[in-house]
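>>> Here is my input, please return the structure:
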Amino acid sequence: MAKFLGNTLIRVGKKVVAIGKNYEAHAREMGALSAPKEPVIFLKPTTSYAREGESILLPAHIGSVHHEVELGVVIGKGGKDIDEDDWTKHVAGYVLAIDMTARDLQSKAKKEGLPWTPAKCYDTFLPISDFIPTTKIPSPHDVEIWLNVDGVERQRVNTGEMVHKIPFLVSHISRIMTLEEGDVIITGTPEGVGPVEPGNIVTAGIEGILEMTFPVATREYKRGSENSSFSNFLEHELMITMAVPIEFDTSRVLSRSYCPNCACTYMSFDPRRNTYCTSDCEATAKILRLEQINDESDSDDDQDGDVYLICVPKFDMNAINRQKRKQQSHRLSSPRDIPKRTMFYSGDAISY
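So this is what the prediction gives:
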């Protein structure tokens, strides 16, 4: 039996186990011929939870974000190698969940054969309802879940259409990883997934049981006070800090930063006041602001050069200007050549 009850039980959970393409129509919607024979399993952190009264926050730089309404199963008694026939002994109740997905990031990662964890794991990317005890849902494969955006219905399904049923999912997952008290399994979304934008109101429900509402807003990244010069750049500009070691040609120096188009780790800085990526995408953007941010008062012995704050426009990922540049670039000779400072990619603080 669970030591905790209701919403407290959810708060003590350590992970969210998510199931992909668990409805035939959604699998086809996503380009598959049919639902997979084995469950598609991925994880979301519990830090992605959003509760009613909070907003779904969309970072400005990640492109299209889609809603995916799902029935969630809350684990009461933990265990591993659970038999299908014993699944009810381990389930304390249910939640309604919305698996928010940064679709552009996910599609790009899939195309490149990379994990798509970032597309699923931003804060507030898993809005969930209050805990629903099993007494209110005696048959989890016979409830209707739905989702509206601004009052227009986008998704609706009876959970009986799940390909992989809950008893099998509990057993199957427990043979891969131990299920612990408070963990949540989200069981897949039906067809009708689609984008949301700041200003939308997302409403989802389980017919006859509950309804929940979440406004959608832009996530604001801030560093320091409201009046900080860093904060003023975040809405429209990408900020990069880079070291320019004095012993190197400053016309072509690689920085430890992130290309907003392809997310590679090298951006090049040249005296014509352009910032361009040195990987295959070779995106280019005009620098809006160039500011030296270290001075003679800096006494860090590891710092062997000037440090600049470079501000360029945020890239429009759907209409990016790609210009092919074939120029030789010099790599920094060692990590000592770059001071230990914080960099910003569209407002995200990235320390190294």
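>>> only C-alpha atoms for contact and neighbour calcs from this point on.
Will do.
>>> count of neighbours near the nearest residue to Thr284 once chain neighbours are set aside?
In space, Thr284 comes closest to Tyr276 once its chain neighbours are excluded; the distance is 4.2 Å by CA to CA, 6 or more residues apart in numbering. Neighbour count of Tyr276, defined by other CA atoms under 10 Å: 23.
>>> Does Tyr276 lie in a helix or a strand, and which?
strand 274-277 (DSSP states H and E).
>>> Okay, buried residues for that strand please.
Thr275, Tyr276, Cys277 (16 or more other CA atoms under 10 Å).
>>> My understanding was that the residue nearest to Thr284 contacts Ile310; is that so?
No - with contact defined as CA atoms under 8 Å, Tyr276 does not count as touching Ile310 (12.0 Å).
>>> any idea how far Val16 is from the residue nearest to Thr284?
38 Å (CA to CA, to the nearest Å).
>>> picking up where we left off before, what residues of the following helix or strand past the strand holding Tyr276 count as buried?
Sequence order places strand 284-286 as the next helix or strand after strand 274-277, per DSSP H and E. Buried residues in strand 284-286, counting neighbours by 16+ other CA under 10 Å, are found at Thr284, Ala285.
>>> Just give me the neighbour total for Thr101.
The tally of other residues near Thr101 (other CA under 10 Å) stands at 25.
>>> was I right about it contacting Leu58?
No - the pair Thr101 / Leu58 is not scored as a contact, 10.2 Å apart, by CA under 8 Å.
>>> which stretch of helix or strand covers Cys231?
Cys isn't right for residue 231; it's Ser. Per DSSP H and E: helix 229-233 holds Ser231.
>>> after that helix, next one along is what?
Beyond helix 229-233 in the direction of the C-terminus, DSSP H and E gives the next helix or strand as strand 237-245.
>>> elements contacting that next one?
strand 253-256, strand 305-313, strand 342-345 (3 or more CA pairs under 8 Å, 6 or more residues apart in numbering; DSSP states H and E).
>>> quick one more, to check against the first:
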Amino acid sequence: MKRRTLLAASVAALGLASAGAAFAADKTKVGFVFVGPIGDGGWTYEHNEGRLAVEEHFGDAVETIYQESVPEGADAERVLTQMALSGADLIFTTSFGYMDPTLNVAAKFPDVKFEHATGYKRADNVSTYSARFYEGRAVQGTIAGHMTKSNVVGYIASFPIPEVIRGINSAYIHAKKVNPDVEFKVIWAYTWFDPAKEADAANALIEQGADVILQHTDSTAPQAAAEKAGNVITFGQASDMGEYAPMPRVSSIIDNWAPYYIARTQAVIDGSWTSVDTWDGIGAGMVGIGEISSAVPEDVKAEALALKDAIANGSYHPFTGPLKKQDGSDWLAEGETADDGTLAGMNFYVEGITGDIPQ
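Sure, this is the predicted structure:
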């Protein structure tokens, strides 16, 4: 009798173990590859917030894994291969330079779904997604144009890709609308995240007379440099960077990836995932405008928020003519708006910006 009881217990235990293994196998595994550290305070921080939101939303039904500070290139391909081999069902690659590595690895793992941020190459198992950051730049440009006293706005640019060029153009157009005397000075840092380089760029722009600093890099080093200089305003990039409010950080662009990550994970779980291209902005909630601080006059704040609302409801497009290219050639006629194809491949400055785009 005792022996039969032990045997039954052993069988039951085996059954529970098998059930546990089956449950583990049924978990959806979602990987994230980050270009910077999750504590960068900007781009990667917000992508990791999206990852954490996936964990919170799905609980035990989903397991997430991630690798931070992965260089764009061969290292990315190695990391992606390891993630796929580890059983990942869905992998998000969160930087432009991961585009070709993502396509290369996806071809080897056709049953794994891949999502590439800010790129333009797709495959049956590769989707692309990005946010219309240029919409937020329009709001920032409006504030910058009003608040500069030197009429010099500095811009720390990362890499000369369309995403960054769009942002520079949008900020300049809207700064110029409210301040015809404004001038932009652009420094190309050739990095997404390097606090030392970003601080050097900010200091160089301040030495050139800039009292407003915009950035398309990920750390808070420009905020710290502006704070040290005094009387220089900045804007949070990708994340709120609210620890520097109300000065020098007077507002921010906040990337909200969580709803997208949750929706795409759900699509893998329920089998409805297909390769798509997503490009959302303020209206869809993928681009947020951080609180405009008390350092900004109320009338300027009201104007910036009105612009935000107009972009969100579709009554205004940040690239609306008349606009010319830097060389003086016509681009958009009165009332004409830029099409997404031109914006996606933008490789020119608008009229009024000095300097060349690196090739």
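>>> Can you give me the TM-score here?
The TM-score (TM-score structural alignment, normalised by the length of structure 1) is 0.27; 160 aligned residues with a CA RMSD of 6.7 Å.
>>> rewinding a little: what sits in contact with each of Thr101 and Leu58 of structure 1?
Here Thr101 of structure 1 and Leu58 have Val65 as joint contacts, going by CA atoms under 8 Å, 6 or more residues apart in numbering.
>>> count of residues packed around the closest residue to Gly136 of structure 2 other than its chain neighbours?
Spatially, and ignoring its direct neighbours in sequence, Gly136 of structure 2 is nearest to Ile253 (5.9 Å; CA to CA, 6+ apart). By the criterion of other CA under 10 Å, Ile253 of structure 2 has 26 neighbours.
>>> just checking, next helix/strand downstream of the host helix or strand of Ile253 of structure 2?
Secondary structure assignment for Ile253 of structure 2, by DSSP H and E: strand 249-255. Remark: after strand 249-255 of structure 2, the chain's next helix or strand is helix 258-270, criterion DSSP H and E.
>>> and the next element down the chain from that next one?
Using DSSP H and E, the first helix or strand after helix 258-270 of structure 2 is strand 277-280.
>>> Could I get the buried residue list for that following strand?
Asp277, Trp279, Asp280.
>>> Need the distance between the two termini of stretch 263-278 of structure 2.
Termini of stretch 263-278 of structure 2 sit 12 Å apart (CA to CA).
>>> Now do the longest helix along structure 2 and helix 258-270, the angle between them.
The longest helix of structure 2 (DSSP state H) is helix 2-26. Counting by axes from the mean of the first three to the mean of the last three CA atoms, to 10 degrees, helix 2-26 of structure 2 points 130 degrees away from the direction of helix 258-270.
>>> Following helix 2-26 of structure 2 in sequence, what is the next regular element?
Counting by DSSP H and E, what follows helix 2-26 of structure 2 is strand 28-33.
>>> Check which helices and strands that next one sits against.
strand 62-67, helix 74-85, strand 90-93.
>>> most packed of those?
strand 90-93 (a mean of 25; mean count of other CA atoms under 10 Å).
>>> Next SSE downstream of that strand?
Toward the C-terminus, strand 90-93 of structure 2 is succeeded by helix 99-108 as the next helix or strand (DSSP H and E).
>>> quick one: that next one to helix 74-85, angle?
Using the same axes, to 10 degrees: helix 99-108 of structure 2 against helix 74-85 is 30 degrees.
>>> before we move on, back to that, now distance to Val139 of structure 2 too, for the buried residues of strand 277-280 of structure 2, in JSON lines please.
Supplementary listing: those in JSON lines, determined by distance: CA to CA, whole Å:
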{"residue": "Asp277", "distance to Val139 of structure 2": "25"}
{"residue": "Trp279", "distance to Val139 of structure 2": "18"}
{"residue": "Asp280", "distance to Val139 of structure 2": "16"}
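>>> Now flag whichever of those is closest to Gly236 of structure 2.
Asp280 (19.5 Å; CA to CA).
>>> any idea what sits nearest the closest one, other than its immediate chain neighbours?
Ala131 (5.0 Å).
>>> and the one you found, how many neighbours?
22.
>>> That one and Val287 touch, don't they?
Yes - with contact defined as CA under 8 Å, Ala131 of structure 2 counts as touching Val287 (6.5 Å).
>>> where's Asn158 of structure 1 relative to Ile206 of structure 1, distance?
10 Å.
>>> Give me the distance between Gly145 of structure 2 and Ser10 of structure 2.
Taking CA to CA, one finds Gly145 of structure 2 at 75 Å from Ser10 of structure 2.
>>> which of these two has more neighbours?
Neighbour count, other CA under 10 Å: between Gly145 of structure 2 and Ser10, Gly145 has more, with 27 against 12.
>>> Just list the residues touching Glu55 of structure 2, thanks.
Val62, Glu63, Thr64.
>>> Now His26 of structure 1: which helix or strand?
Assigned by DSSP H and E, His26 of structure 1 falls in helix 24-29.
>>> Would you indicate which residues of that helix are buried?
Here helix 24-29 of structure 1 shows Glu24, Ala25, His26, Ala27, Glu29 as buried, counting by 16+ other CA under 10 Å.
>>> which one of the buried residues of strand 274-277 of structure 1 is nearest Ile132 of structure 1?
Among those, Cys277 lies closest to Ile132 of structure 1 (CA to CA), at 49.5 Å.
>>> wait, isn't the closest one in contact with Ser268?
Yes - taking contacts as CA under 8 Å, Cys277 of structure 1 lies within contact range of Ser268: 6.0 Å.
>>> still on that earlier bit, buried set for the helix holding Ser231 of structure 1?
So, applying 16+ other CA under 10 Å, buried residues of helix 229-233 of structure 1: Phe230, Ser231, Phe233.
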